[in-house]
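**Student:** Mind folding the following:
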Amino acid sequence: MATIQKAIIPAAGWGTRFLPATKAQPKEMLPIVDKPAIQFIVEEAVNAGVEDILIITGKNKRAIEDHFDRSLELEDLLREKDKGELLALVERIADLADIHYIRQKEQLGLGHAVYCARKFIGQEPFAVLLGDDIIVNTPSCLEQMLAVYEEVKAPIVAVQEVPREEVNRYGVIAPLEIDGPLIQVKDLVEKPQPAEAPSNLAVIGRYLLVPEIFPLLEMVQPGAGGEIQLTDALRLLASQDLVYAYRFQGKRYDIGDKLGFLQATVEFALARPDLAGPFREYLAGIISSALGNLQIAATKE
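**Tutor:** You can find the predicted model right below:
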């Protein structure tokens, strides 16, 4: 049994970068091929041994609850049509874990979303998984972090090196000492300008936290973007106690970004035995056509 049994998945954002698709549909329900993005996150938590998941929702997020609920009419239809594989698929979704929901009534930032979970968490350590980051690896990013937590029994944030010019999109750590994948955190800064960033080690959407974070979240003032930043509370925590960063193994897809979403869709499709062959042929045709057009254009010049 994993030491950490509870996880929080914040899913209350407006998803403005994907408008108009997210005008009436949660961005977390946008599919990577045929699976909603948030299901990848839930499955990562479940496969790592987490038993209770709290999804922080907002307005227009009912589709998330419906997805992880039973759909008796659909199940009956699939049963009648003898579609056993699809029936097992939808039944499995409803049985993944004990999933709970609470609304973030105001969009006050990630820190505030985590703070909304304080009663659900109680006095236990817990995980936070952000839906914009899908990380592919065996063992998963969360499993790697849980193994490290067993050794250090202290908060851990996942980090990854990013280009210096992109650090203003992330929380960034100031490392005390870099010696292997586990790094003690001296400080953290939310969305620093490249010239002012203490490193290029960016916090990626996986955290293992302790309940001591909640009074700190209550204390912090709105920071970057006028929001309550989880990074600012972690900064306070790091000044009082040990906080670690972990450079995980795996490929990360930033599906909160349109290009990252497209990259994930293409690469996940190519990894599917039922799609890889014909899809690869289709992509090869596109590339061949594009190269042909370039040659024609070069000839005309």
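
**Student:** drop to CA atoms for contacts and neighbour counts, all remaining ones
**Tutor:** OK.

**Student:** At which residues are the helices of the stretch 201-301 of the chain located?
**Tutor:** 213-219, 230-240, 258-270, 276-300 (DSSP state H, counting those that start in this stretch).

**Student:** Most tightly packed of those?
**Tutor:** Mean neighbour count (mean count of other Cα atoms under 10 Å) peaks for helix 230-240 among the helices of the stretch 201-301 of the chain, with a mean of 19.

**Student:** Looking at the helices of the stretch 201-301 of the chain, spot the one closest to residue 148.
**Tutor:** helix 230-240 (17.6 Å; Cα to Cα).

**Student:** circling back: export the helices of the stretch 201-301 of the chain to TSV and tack on distance to residue 4?
**Tutor:** Output for those, formatted as TSV (distance: least, Cα to Cα, whole Å):
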stretch	distance to residue 4
helix 213-219	16
helix 230-240	19
helix 258-270	28
helix 276-300	37
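
**Student:** Out of these, the one nearest residue 177 is which?
**Tutor:** Nearest to residue 177 among the helices of the stretch 201-301 of the chain is helix 230-240 (14.0 Å), distances taken as Cα to Cα.

**Student:** compare with the first, here's sequence two:
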Amino acid sequence: MRTRKAVITAAGRGTRMFPATRAIQKEMLPLVDTDGLVKPTIQMIAEACVSAGIEELCIVVERGGGQAFQEHFRAFTDDEKPVFAGKDWLLAEGEKLASLAERIRYVEQPSPEGFGHAVYQAKAFASGEPVLLLLGDHVYTGDPLGQMLAAGASSGGSVTGVRVEPESGVSVTGIIKGKATETAGLYEILALQEKPTVAEVQALNTEGLAASTYLGHFGIHLFTSEIFDCLGELIATNRRVKNEFQLTSGQELLWKRNPDNYRALLVAGERWDIGLPDEYLRTLAKFGSLGPHSQVLMP
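**Tutor:** Predicted coordinates:
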């Protein structure tokens, strides 16, 4: 199964990063990339998608929230070009933004009704094709996107990226109970639950993992188009969790409909979340340490 399209959700308010997010979306917060250039987080994600082989991208924004992204992902105007004359590297970066702009489509989430509801807005963009689903405030080291696309190509079905989570972290992520397959790192899904309690997670233990550790969502999914049918059913029947349409509910329905066509992949790599102040600092330090300015981080 070949995956050409990616969906990036960027419709949250970013309240935990206030007041920086008063005027801009958290996905526009800057990072120093490994090439030494300062980029908004959403650009780093878009570039990673293209490098992995994705051809078309859809950014899901809040109502009226696309302007900041569109202003960033665009070509230089004729008035701007003279200002940057002689700065070849800068003009080249502008051309990259213009090239990315040609790949990006925006859809709005008309009301804040949950992650699953935001993802559903990309149904027309998917147009029956599989999609790689990413969060607009997560960046990665390693090559998780390539691993996910390869797993989807070999399995022919949906894949959820997972990592090993300690018991102390299960209440903030989705947890999957898996059974190892013959393919290294690929698991058959036996059960899944969003943010279980420590008591509930005991039933989600995956054989072969260390004691008190579990398979938790990594922040990347690869879905066949059937996920949109599942989310549409939840919305049509008003099946909410904590008054929101959850992606995990759609995943559970997808799995129940066709368990043999949905797998979990233990991803090699690290996830970095810019949506919290402390995690944002860690992300800045990590990516800074990998680039040409790393010496400034030395004591």
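
**Student:** now what about the TM-score between them?
**Tutor:** Here the TM-score for the pair of chains, by TM-score structural alignment, normalised by the length of structure 2, is 0.87; 275 aligned residues with a Cα RMSD of 1.7 Å.

**Student:** circling back: can you say which of the helices of the stretch 201-301 of structure 1 is nearest to residue 79 of structure 1?
**Tutor:** Smallest distance to residue 79 of structure 1 across the helices of the stretch 201-301 of structure 1 (Cα to Cα): 27.5 Å, for helix 258-270.

**Student:** quick one: the helices in structure 2?
**Tutor:** Ranges of helices within structure 2 are 41-52, 67-72, 88-103, 115-120, 123-126, 144-155, 226-236, 247-257, 277-289, based on DSSP state H.

**Student:** now the ones you listed in CSV, with distance to residue 10 of structure 2?
**Tutor:** As requested, the helices of structure 2 are arranged in CSV below (distance: least, Cα to Cα, whole Å):
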stretch, distance to residue 10 of structure 2
helix 41-52, 9
helix 67-72, 10
helix 88-103, 16
helix 115-120, 9
helix 123-126, 16
helix 144-155, 18
helix 226-236, 18
helix 247-257, 15
helix 277-289, 16
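
**Student:** Quick one, which of those helices gets closest to residue 135 of structure 2.
**Tutor:** Residue 135 of structure 2 lies closest to helix 41-52 among the helices of structure 2, at 8.9 Å (Cα to Cα).

**Student:** mean deviation of that closest one from structure 1?
**Tutor:** Taken against structure 1, helix 41-52 of structure 2 registers an average deviation of 1.0 Å after superposition, with mean Cα distance after the TM-score superposition for structure 1.

**Student:** quick revisit: ok, which of the helices of structure 2 comes nearest residue 79 of structure 2?
**Tutor:** Of the helices of structure 2, nearest to residue 79 of structure 2 by Cα to Cα is helix 88-103, at 13.3 Å.

**Student:** Who are the packing partners of that closest one?
**Tutor:** For helix 88-103 of structure 2, there is no helix or strand it packs on, judged by 3 or more Cα pairs under 8 Å, 6 or more residues apart in numbering; DSSP states H and E.

**Student:** And that helix, what's buried?
**Tutor:** Within helix 88-103 of structure 2, the residues scored as buried using 16 or more other Cα atoms under 10 Å are 91, 94-95, 97-98, 100-101, 103.

**Student:** from the chain's centre, how far out does stretch 267-280 of structure 2 sit?
**Tutor:** With Cα atoms, centre = their mean, to the nearest Å as the basis, stretch 267-280 of structure 2 stands 11 Å off its chain's centre.

**Student:** What range does that stretch cover in structure 1?
**Tutor:** Under TM-score structural alignment, the match for stretch 267-280 of structure 2 in structure 1 covers residues 248-261.

**Student:** Residues touching that stretch, excluding its own?
**Tutor:** With Cα atoms under 8 Å, 6 or more residues apart in numbering as the contact definition, stretch 248-261 of structure 1 has outside contacts at 17-18, 32, 132-138, 140-141, 144-145, 158-160, 181, 262-264.

**Student:** now with 10 Å?
**Tutor:** Residues outside stretch 248-261 of structure 1 that contact it (Cα atoms under 10 Å, 6 or more residues apart in numbering) are 15-18, 27-28, 30-32, 37, 131-145, 157-160, 181-182, 204-206, 262-266.
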